[in-house]
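Peer 1: what follows is a protein structure lacking sequence information:
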C-alpha cells in the first residue's frame, strides 16, 4: 500500500512539475530552425513569428537557418533535439510533400516531430496561357480531354506538381507535367506560348496576370483571394476537392510536454492573429490561420495521407 502511495505521489509530483515548467516557459533563449536559406517566404514569415514571440515572452527567440535536402536537414536537426520546447521547427507544407515522395528521410515525420501550430496559410491559383484559350476551369477540363495539355511545376514532388495532379484527379483529365527549376521559368514559358497551365501562389503570378501573360481561372482554396476577388474558387467552378493551399507551421521534437506545446501554440496564435500580422502576411500572399494543437495535428495527418496516396497513384518520387 505504501509503495502504491509512493508511486502515486511521484506521478503527481511529476505532473505538477510539468505544469510548473509550462507556466514558467520560456526561461531561456528559444531557437526556431528554418530549414531553408535566408530570404524567401519561409524565412520572412518565420522571422516575423520569432520576433513576435520574443516580444510576447520577453525572452530571446532566435532564428537558425539549416537548409538542405528540401528541408530534411533542418527538420532532422530539430527531431533529434531535446524535447523541451526550446528548439522548434518552422517549415512549410513541404514537410508533408517530402514525406510523401522521399523514402529515405533522416527522421520519421510522424514519430519524431510533434505538430504545434499553424503559422499562416497561402493560396494557390490556376492560371492558363495563350495556347489554351479557355475562360474557366470547365473549359480547361473539356480542352484537356481533346488535346494534350502541359502544366508547369517547380520540380518533381513540389507542391505545384501535387496541385496539378490533384486537379487531374478531380477533373478526370491527364495534363502532362513539365518540370522547371522555379516558378519564374514556368511563367516565362507560359508568356511565350510554350506552356498551358501553372498552379502557383497568388503572389507569384500577380505580375503575369497584370500584364495579361497569364489568365487566372480558379483559386485552389476554399475561399476567394483578396488579390483576385473576381476569380472563383475551384469548388465554385464545380471542382471541389482540388484545393491545394500552402501553409507554414511549427513543430517540436516528439516528447515535448503537452503543456509546453499548448503554451507555444497560444503564443503563435496571439502573434500571427494580430491586425499587424494580418497586414504583414497579406504583403506576402498569406493570411492568419489560427489552429489549436489538435486541429493542426489533424491538418498535418490528413495532408500526409492525401499526398502519399497521390504520390503512389502517380508514381511521384523525389529520392
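Peer 2: All right, it came through fine. Being a predicted model, the structure only gives us computed values, none of them experimental.

Peer 1: from here on, contacts and neighbour counts on C-alpha atoms
Peer 2: OK.

Peer 1: can you tell me which helices and strands the longest strand seen in the chain packs against?
Peer 2: For the chain, the strand reaching the highest residue count under DSSP state E is reported as strand 113-122. The contact analysis (3 or more CA pairs under 8 Å, 6 or more residues apart in numbering; DSSP states H and E) places strand 113-122 against strand 246-253, helix 258-272, strand 286-287, helix 293-313.

Peer 1: nearest to residue 178, out of these?
Peer 2: Among the helices and strands packed on strand 113-122, the nearest to residue 178 by CA to CA is helix 293-313 (16.4 Å).

Peer 1: got a list of contacts for that closest one?
Peer 2: 96-97, 99-101, 114-118, 162, 165-166, 261-262, 265, 316-317 (CA atoms under 8 Å, 6 or more residues apart in numbering).

Peer 1: hang on, the earlier thing: now do the longest strand of the chain against helix 293-313, angle only.
Peer 2: Per axes from the mean of the first three to the mean of the last three CA atoms, to 10 degrees, the angle that strand 113-122 makes with helix 293-313 is 80 degrees.

Peer 1: and the contacts of helix 293-313, which are buried?
Peer 2: The neighbour-count test (16 or more other CA atoms under 10 Å) marks 96-97, 99-101, 114-118, 162, 165-166, 261-262, 265, 316 as buried among those.

Peer 1: and the longest helix anywhere in the chain, what does it pack against?
Peer 2: For the chain, the helix with the greatest residue count under DSSP state H is helix 2-24. Helices and strands touching helix 2-24, by 3+ CA pairs under 8 Å, 6+ apart, are helix 258-272.

Peer 1: next up, a structure to set beside the first:
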C-alpha cells in the first residue's frame, strides 16, 4: 500500500513541478526580452553571415527595445559557436546564426558535440544565395559546354574556401553530375582562392555569388553557370546549370537563425516574427540584395523542414564523394 501511495505521490509531484516551469516560462515569453540578447555568429566578423546577423540584430533590437549583441565565435568550421549556443540556457537570450555548412557538418564530422536536430531549434530561414562557376578571363571557355570539354580533356584544379564549405560542395556537385575528375584545392577562405584564380594558379571555382560577382563585373573573371533554379538579378546574363544542359547542379547557400532546444514556443515565434518583419523593411531588403542574398523570411516549421532535407541530401553526397573535413 505504501509503495502505491509513494508512486502516486511521485506522479503528483512530477505533475506539479512540470506545471510550475510552464507557467513561469509563459510569463517569461510575454515579457521577452527583458534584458540584452547574445547573437552568436560562428564565423569571423565581416563575412556574409556576420553582416546578415548584424542587420537582423539591429532591427529586432529596435523592435524589442533591447540590445542584440553579436558575439563572433569563429572556429572548427562553425562548430565552435554552434556548440556554445546548443549548450546555452533555453530562455531565448541566446541566438545562433547558421548556414548551409552547419547542415553539412552533421555528416562531415563524425564526433560533433551537438546535434542541429536535438540540441537546437529552428527559428527563421533568413536569406539564400546561389553559387557561380567562374574561370579566369584568359580561359578560352565561353560557356559551360566548352568548360566541360576542357575538363574532360585534362584534369582541372578547382579551388574552394575550405573542405565542406559551399564552394567545395558546388565543386563536388559539378564533378558528380558531369562525371568529372577534378583536383580540389582548399583555401582558408574565399578571398585567397579567388586571388589564385585571378592569378592563374587554379582553373576554376564554384564560388559564392557575392564574392565572385565583383570580379565578374570588373571583367577579370568569367561566369559560366549559376547554381540557382533561375537566373540571378546580379548576373542576369549568366545561365543556370540546367539551362546549360547539366541538370542536378542546384545549390543555394543560406543563413538562418536558431536557438537552444527547449526554448519556449512563444519566444521562438516572437523572435521569428520580428526577424521576418525586419527582412521586409526596405533598407534591410536592399542591403540583403546588395550582399547577393534573396530574403526568404521563412518561419520555424518551414526552416526545420529545409534543415531536415539538407542534412539528408548532403549526408548522401558527403558519403558518395568521400568528402572529408579539413
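Peer 2: Happy to help now that I have it. Predicted model, so just to flag it, every value in this text is computed and none were measured.

Peer 1: TM between them?
Peer 2: The TM-score (TM-score structural alignment, normalised by the length of the first structure) is 0.89; 318 aligned residues with a CA RMSD of 2.6 Å.

Peer 1: on that earlier part again, quick one: the longest strand of the first structure aligns where in the second structure?
Peer 2: Aligned by TM-score structural alignment, strand 113-122 of the first structure falls on residues 120-129 of the second structure.

Peer 1: about what we covered before: buried ones in the longest helix of the first structure, by neighbour count?
Peer 2: Neighbour-count burial for helix 2-24 of the first structure, counted by 16+ other CA under 10 Å, picks out 18-19, 21-22.

Peer 1: other SSEs contacting the helix or strand just after that helix?
Peer 2: Remark: after helix 2-24 of the first structure, the chain's next helix or strand is strand 30-34, criterion DSSP states H and E. Packed against strand 30-34 of the first structure by the contact rule (3+ CA pairs under 8 Å, 6+ apart) you find helix 40-57, strand 61-65, helix 72-79, strand 87-92.

Peer 1: out of the ones you listed, which gets nearest to residue 28 of the first structure?
Peer 2: That would be, of those and by CA to CA, strand 61-65, which comes in at 8.9 Å.

Peer 1: average gap between that closest one and the second structure?
Peer 2: Following the fit onto the second structure, the mean deviation recorded for strand 61-65 of the first structure is 1.7 Å by mean CA distance after the TM-score superposition for the first structure.

Peer 1: which residue numbers in the second structure go with that strand?
Peer 2: By TM-score structural alignment, strand 61-65 of the first structure lines up with residues 68-72 in the second structure.

Peer 1: now stretch 228-247 of the first structure
Peer 2: Using TM-score structural alignment, stretch 228-247 of the first structure corresponds to residues 235-254 of the second structure.

Peer 1: what does that stretch rub up against?
Peer 2: Here stretch 235-254 of the second structure makes contact (CA under 8 Å, 6+ apart) with 99-100, 125-131, 144-145, 166, 170, 173-174, 177-178, 208, 213, 223-232.

Peer 1: picking up where we left off before, how about JSON lines for the buried residues of helix 2-24 of the first structure, with distance to residue 68 of the first structure added?
Peer 2: Conversion of those to JSON lines gives the following (distance: CA to CA, whole Å):
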{"residue": "18", "distance to residue 68 of the first structure": "35"}
{"residue": "19", "distance to residue 68 of the first structure": "36"}
{"residue": "21", "distance to residue 68 of the first structure": "34"}
{"residue": "22", "distance to residue 68 of the first structure": "32"}
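
Peer 1: any idea what residue 48 of the first structure aligns with in the second structure?
Peer 2: By TM-score structural alignment, residue 48 of the first structure lines up with residue 55.

Peer 1: mind listing what that match touches?
Peer 2: Each residue near residue 55 of the second structure by CA under 8 Å, 6+ apart is listed here: residue 284.

Peer 1: from residue 128 of the second structure, how far off is it?
Peer 2: According to CA to CA, to the nearest Å, residue 55 of the second structure and residue 128 of the second structure sit 15 Å apart.

Peer 1: repeat that for residue 158 of the second structure.
Peer 2: To residue 128 of the second structure, residue 158 of the second structure is 23 Å away according to CA to CA.

Peer 1: likewise for residue 67 of the second structure?
Peer 2: 26 Å.

Peer 1: those two: which is more packed in?
Peer 2: When neighbours are counted by other CA atoms under 10 Å, residue 128 comes out ahead of the other of residue 67 of the second structure and residue 128, with 21 against 18.

Peer 1: now for the residue nearest to the more buried one when sequence neighbours are not counted, how many residues are close by?
Peer 2: Of all residues not flanking residue 128 of the second structure in the chain, residue 254 sits nearest, at 4.0 Å (CA to CA, 6 or more residues apart in numbering). When neighbours are defined as other CA under 10 Å, residue 254 of the second structure has 22 of them.

Peer 1: again, but for residue 70 of the second structure
Peer 2: Neighbours of residue 70 of the second structure (other CA under 10 Å): 21.

Peer 1: tell me the contacts of it?
Peer 2: Per CA under 8 Å, 6+ apart, neighbours of residue 70 of the second structure: 38-41, 53-54, 57.
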